[in-house]
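Peer 1: Dropping a prediction and its sequence here:
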Amino acid sequence: MDFSKKINATRRYNNNSNANVSDQFESDRGRIIQSAAIRRLQQKTQVFPLERNSAVRSRLTHSLEVQQTGRHIVRTIFKKLGDDAKKYGLSELEREIESLVEMSCLMHDIGNPPFGHFGEAAINHWFTKHLDKHVLFSQADNKMLSLQIKQELKSFEGNAQAFRIIFSLLKLNLTYSQAASILKYTRCGLDMRPDKEKPLSYLKKKVGFYYSELEDITLLSEHLEIKPGHRFPLAYLMEAADDISYCLADIEDGVEKGLLNCKQLAEHLITTFTRVSDNQADTAFLRGKSFQQAVDYALSRADKEPINKTHEFFVWLRVQLIHALVEHAASSFIDNIQQVYDGELNRALLEDGSLFHHMISTFKEVAITHIFSTNEVETKELQGYRIITGLLDAYEPLLLMQTEAFTKMVSGEDKGGLIEARLYKRLPKKHLKAYQQALLPLHNKPDFKVHEFYYRSRLIQDNISGMTDQFALEEFQNLYIS
């Protein structure tokens, strides 16, 4: 086991593998922070779509919090390892790994569409309903590939879209080590989800990358010695940082919006944890405190605060819980370091059946029951679903065009139909260039029409998923008389 073999400066383009690793990761950092994908996160939903209260989290503010937690986990790991870091080839890599994990945390949501997971569902429902109109799938010579492509287009996934942004749309040309750090799921969109009892089933429970980026992922895996279906080790840290950050953040936003108060939240947390942990709420696993004692202490501090009780409550809840979760995530990484290094640990670091795991489950359950299921959130989700569906309906004429007609319009040989030409002009030029570049090597290959339609569908999904919440709403209003 030698982590230095996986932490290197190899890139696909303009590669200089002999360059200083630290300098190359600093270059990655600049490319990521200055990318349009990061800027768009400031107007994308975390929980509350189209939220005007700036104190409530966006995808960007959430990602910044995940970034800080990721950094905290890395520092804790190195503190715990001490001199043992040498055994794993880690002794000279603390700053480099810290940078990789920070940037993977910042990037982890860049593929999410407007309106979050409800936006994902809207895209998938629409393509599931409408793809059967296209007979070219049944006419293809390679029936298996055409069926796989059809299935993938019904499986839009923000994690996979992130790799499409990195490799195909923005062409950030990140080091393979940096890109692999967000490879949370390892299944290609062409493959079916495996049964739970199968090896690596957790790592393959969602689509991790699309057929369109298969070559990039294959090269990345070869250079970093990642076996098929396995993870890059630092992805476990990005995932843990996300799990720790959002479990409290979503609930805090709910309290900020007045969906429940601190006292009500404290009661829900203690009741739920007692049930989830099988009545172990009095176990002192949080630096000498039980879960109930920690929640009660935060509530007592809030009661004494004369001005901002909510802020005080969550400050002390975080101090007691987040630090403990970070310590546990770091210990879990070290205790399972061989499986993590090999990328075969078939679970998240915090999904270990411990009281810390039960604590994460408690926050998730309380958020689902008392925040996500409220009338305000569900109404906004329904509005988001209607907006995404309406936009896809509006752009459907481009998908209904014959292959020859659409490619002629793209090449400028033909202006296109009355509606189609106007819709075509609304597509981002960088997405159109990605579409054209993907088709260049395919023109004389079998089943070109299937591949062309695949990349045309990706073009439409790229367009819709890249919108911010506000832009999606404005585009919907522009295309439909309101």
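Peer 2: Received, thanks. Bear in mind that the values here come from a model prediction, so they are computed numbers and not experimental data.

Peer 1: For the rest of this, base every contact and every neighbour count on C-alpha atoms.
Peer 2: Will do.

Peer 1: What residues does residue 467 make contact with?
Peer 2: The contact partners of residue 467, by CA atoms under 8 Å, 6 or more residues apart in numbering, come to 40, 113, 114.

Peer 1: Assign a three-state SS to the second one, would you?
Peer 2: Look at residue 113: counting by DSSP: H, G, I helix; E, B strand; the rest coil, its state is coil.

Peer 1: does residue 188 really touch residue 211, like I thought?
Peer 2: Yes: using CA atoms under 8 Å, residue 188 is in contact with residue 211, at 6.4 Å.

Peer 1: So which bits of the host helix or strand of residue 123 are buried?
Peer 2: Using DSSP states H and E, residue 123 falls within helix 116-130. Residues of helix 116-130 classed as buried: 116, 117, 118, 119, 120, 121, 122, 123, 124, 125, 126, 127 (neighbour count, 16 or more other CA atoms under 10 Å).

Peer 1: List the contacts of the helix or strand just after that helix.
Peer 2: Sequence-wise, the next helix or strand downstream of helix 116-130 (DSSP H and E) is helix 136-139. Helix 136-139 is contacted from outside by 143, 146, 147, 150, 449, 450, using CA under 8 Å, 6+ apart.

Peer 1: can you do 7 Å?
Peer 2: By CA atoms under 7 Å, 6 or more residues apart in numbering, the surrounding residues in contact with helix 136-139 are 146, 147, 450.

Peer 1: putting a second one here so we can go through both:
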Amino acid sequence: MAEELWRHEALAPYATLPWRSRGRYHREGESPSRSPFQRDRDRIIHSTAFRRLKHKTQVFVFHEGDHYRTRLTHSLEVAQITRTICRTLRLDEDLGEAVALAHDLGHTPFGHAGEEALHGVMLPYAGFDHNAQTLRILTKLEDRYAEFDGLNLTWETLEGAVKHNGPLLKSGRTLADLPAAIVEYCKDQDLELDGHAGPEAQVAALSDDIAYNNHDIDDGLRAGLFEVKDLLDLPLVGEMFALVTAKYPGIDQPRLIHEAVRRVINAMVEDVIAETRRRLKEANPKSVADIRALGRPVVAFSEAMTATEKTVKRFLYTRMYEHWKLNRSHSKARRVVVDLFNLLFAEPNCLPSPWREKAEQAEPHARARVVADYIAGMTDRYALDEHRRLFDLYS
């Protein structure tokens, strides 16, 4: 009772209130000790897909170093930032955390290079999209429970996972333009694809940007893809590196990087909080429904920080993501994914059980999806090992 009273007092009227959740697709009894969104968060953490994120990379392939971020460490960083912002804005931080922890579950091995390759070979079969794959994992592919497939999460968590980056039906897009997995699921449970998600999911999306940019600066410096001097002309980032250098003359580089990056993260978090408070005051929402009805995000960077973030992204794209060393690594990664798909689609009897049974009994379109599900679920290490087992004649 004390727990429930605390929640009622802590959450703002415009937060996504757990006691007003739209519920789960498969009805379940409520927990006496956890809110619906806490249960969602816990189910995600205990899922197989979440554990696999430990060995899935974003930019670097796993064998390139032990200290670079993986999808798991990135998801944890996003969740930490999300909780901070949600708590400050009196939003439901458990829901924000659940969306943050789930947002990368659908990614392939080898980061965006792996996704590009899998989408390419899947084009004749409706393509591949990591956001739709996340929904497939949450609603179908996780096979832990006796009474249903997937994790049977609340409507709000699924909505946030699918729409955290904004409405899917916008700028002239129709259902025909969306991944089939999302369209098919929404026939049974409408996730209102033409509107914005609740504020907690919006927070998770901005937290993703904050974490992504800053840990890529950290990883890029540690990998030697660029130097501190290359950052000094960047807005905010350069200012923070110059500030730390002046405050701590002679500081060693690892400490310099950490001190500067944590200040950049803090500045971006404070900017989101200030801009969101300004928008909340202007819109004066009385409920989460009012926020969904605004037609624009309520959680956002200020205009100045938006420009800064775009400048930092452009720098990282040219100096890191397109670096020749990474291009070589990503080229190999794409070939691994293409080789695996082509062989396993042509020879589904090479798939392990029960994937083999699913693929052999399916027509080509469905078989391609089974193979894509199998490959998308691989870690970097497993994909490389599987490629060696199938293509190295002496393995």
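Peer 2: Yep, it's here. Quantities reported herein were computed from a predicted structural model and do not represent experimental measurements.

Peer 1: one step back: so which of residue 188 and residue 211 of structure 1 has more stuff around it?
Peer 2: Neighbour count, other CA atoms under 10 Å: between residue 188 of structure 1 and residue 211, residue 188 has more, with 22 against 19.

Peer 1: what about the closest residue to the more buried one other than its chain neighbours, how many residues close to it?
Peer 2: Nearest non-adjacent residue to residue 188 of structure 1, counting by CA to CA, 6 or more residues apart in numbering: residue 209, 5.1 Å away. Using other CA under 10 Å, residue 209 of structure 1 has 28 other residues around it.

Peer 1: OK, contacts around residue 209 of structure 1?
Peer 2: If you count contacts by CA under 7 Å, 6+ apart, residue 209 of structure 1 has them with 160, 163, 187, 188, 189.

Peer 1: surely residue 241 of structure 1 meets residue 66?
Peer 2: Yes: contact criterion CA atoms under 7 Å: residue 241 of structure 1 and residue 66 qualify, at 5.4 Å.

Peer 1: can you map out the helices along the stretch 251-395 of structure 2?
Peer 2: Using DSSP state H, counting those that start in this stretch, the helices of the stretch 251-395 of structure 2 run over residues 253-283, 288-292, 303-316, 324-346, 355-360, 364-376, 380-391.

Peer 1: With residue 70 of structure 2 as the reference, name the closest of these.
Peer 2: Closest to residue 70 of structure 2 of the helices of the stretch 251-395 of structure 2, according to CA to CA: helix 380-391, at 10.3 Å.

Peer 1: what's the closest one aligned against in structure 1?
Peer 2: Using TM-score structural alignment, the residues of structure 1 aligned to helix 380-391 of structure 2 are 469-480.

Peer 1: Contacts for the matching stretch, please.
Peer 2: Stretch 469-480 of structure 1 has contacts (CA under 7 Å, 6+ apart) with 43, 44, 45, 50, 114, 115, 387, 390, 391.

Peer 1: Which element, helix or strand, includes residue 438 of structure 1?
Peer 2: For residue 438 of structure 1, the enclosing helix or strand under DSSP H and E is helix 429-439.

Peer 1: other SSEs contacting that helix?
Peer 2: helix 448-465 (3 or more CA pairs under 7 Å, 6 or more residues apart in numbering; DSSP states H and E).

Peer 1: buried set for the helix it packs on?
Peer 2: For helix 448-465 of structure 1, a neighbour-count test (16+ other CA under 10 Å) marks 449-465 as buried.

Peer 1: show me what contacts the aligned partner of residue 312 of structure 2 in structure 1?
Peer 2: Correspondence of residue 312 of structure 2 to structure 1, assessed by TM-score structural alignment: residue 363. Each residue near residue 363 of structure 1 by CA under 7 Å, 6+ apart is listed here: 247, 248.

Peer 1: Could you measure from residue 363 of structure 1 over to residue 215 of structure 1?
Peer 2: Remark: distance between residue 363 of structure 1 and residue 215 of structure 1 (CA to CA, to the nearest Å) = 39 Å.

Peer 1: try residue 270 of structure 1
Peer 2: According to CA to CA, residue 270 of structure 1 stands 49 Å off from residue 215 of structure 1.

Peer 1: Just want to know which of these two has more residues nearby.
Peer 2: Shown here are residue 270 of structure 1 and residue 215; by other CA under 10 Å, residue 270 has more neighbours (20 against 11).

Peer 1: picking that back up, could the buried residues of helix 116-130 of structure 1 go into TSV alongside distance to residue 226 of structure 1?
Peer 2: Listed next are the buried residues of helix 116-130 of structure 1 as TSV, based on distance: CA to CA, whole Å:
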residue	distance to residue 226 of structure 1
116	30
117	29
118	32
119	31
120	28
121	31
122	33
123	31
124	30
125	33
126	35
127	32
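
Peer 1: Of the residues you listed, which pair is most distant in space?
Peer 2: Distances among those were taken as CA to CA; the most separated pair is 116 and 127, at 17.3 Å.

Peer 1: related to what we said a few turns ago, so of the contacts of residue 209 of structure 1, which ones are in helices?
Peer 2: Among the contacts of residue 209 of structure 1, DSSP state H puts 160, 163 in helices.

Peer 1: Out of the contacts of residue 209 of structure 1, which end up buried?
Peer 2: With burial judged by 16+ other CA under 10 Å, the buried subset of the contacts of residue 209 of structure 1 is 160, 163, 187, 188, 189.

Peer 1: Could you single out the nearest of the residues you listed to residue 25 of structure 1?
Peer 2: Each of those was scored against residue 25 of structure 1 by CA to CA, and residue 163 proved nearest at 17.8 Å.

Peer 1: Skip the chain neighbours and tell me the closest residue to the closest one.
Peer 2: With CA to CA, 6+ apart, the residue lying closest to residue 163 of structure 1 is residue 209, at 6.5 Å.

Peer 1: Tell me the one among the buried ones among the contacts of residue 209 of structure 1 nearest to residue 10 of structure 1.
Peer 2: Using CA to CA, residue 163 comes nearest to residue 10 of structure 1 of those, at 16.9 Å.
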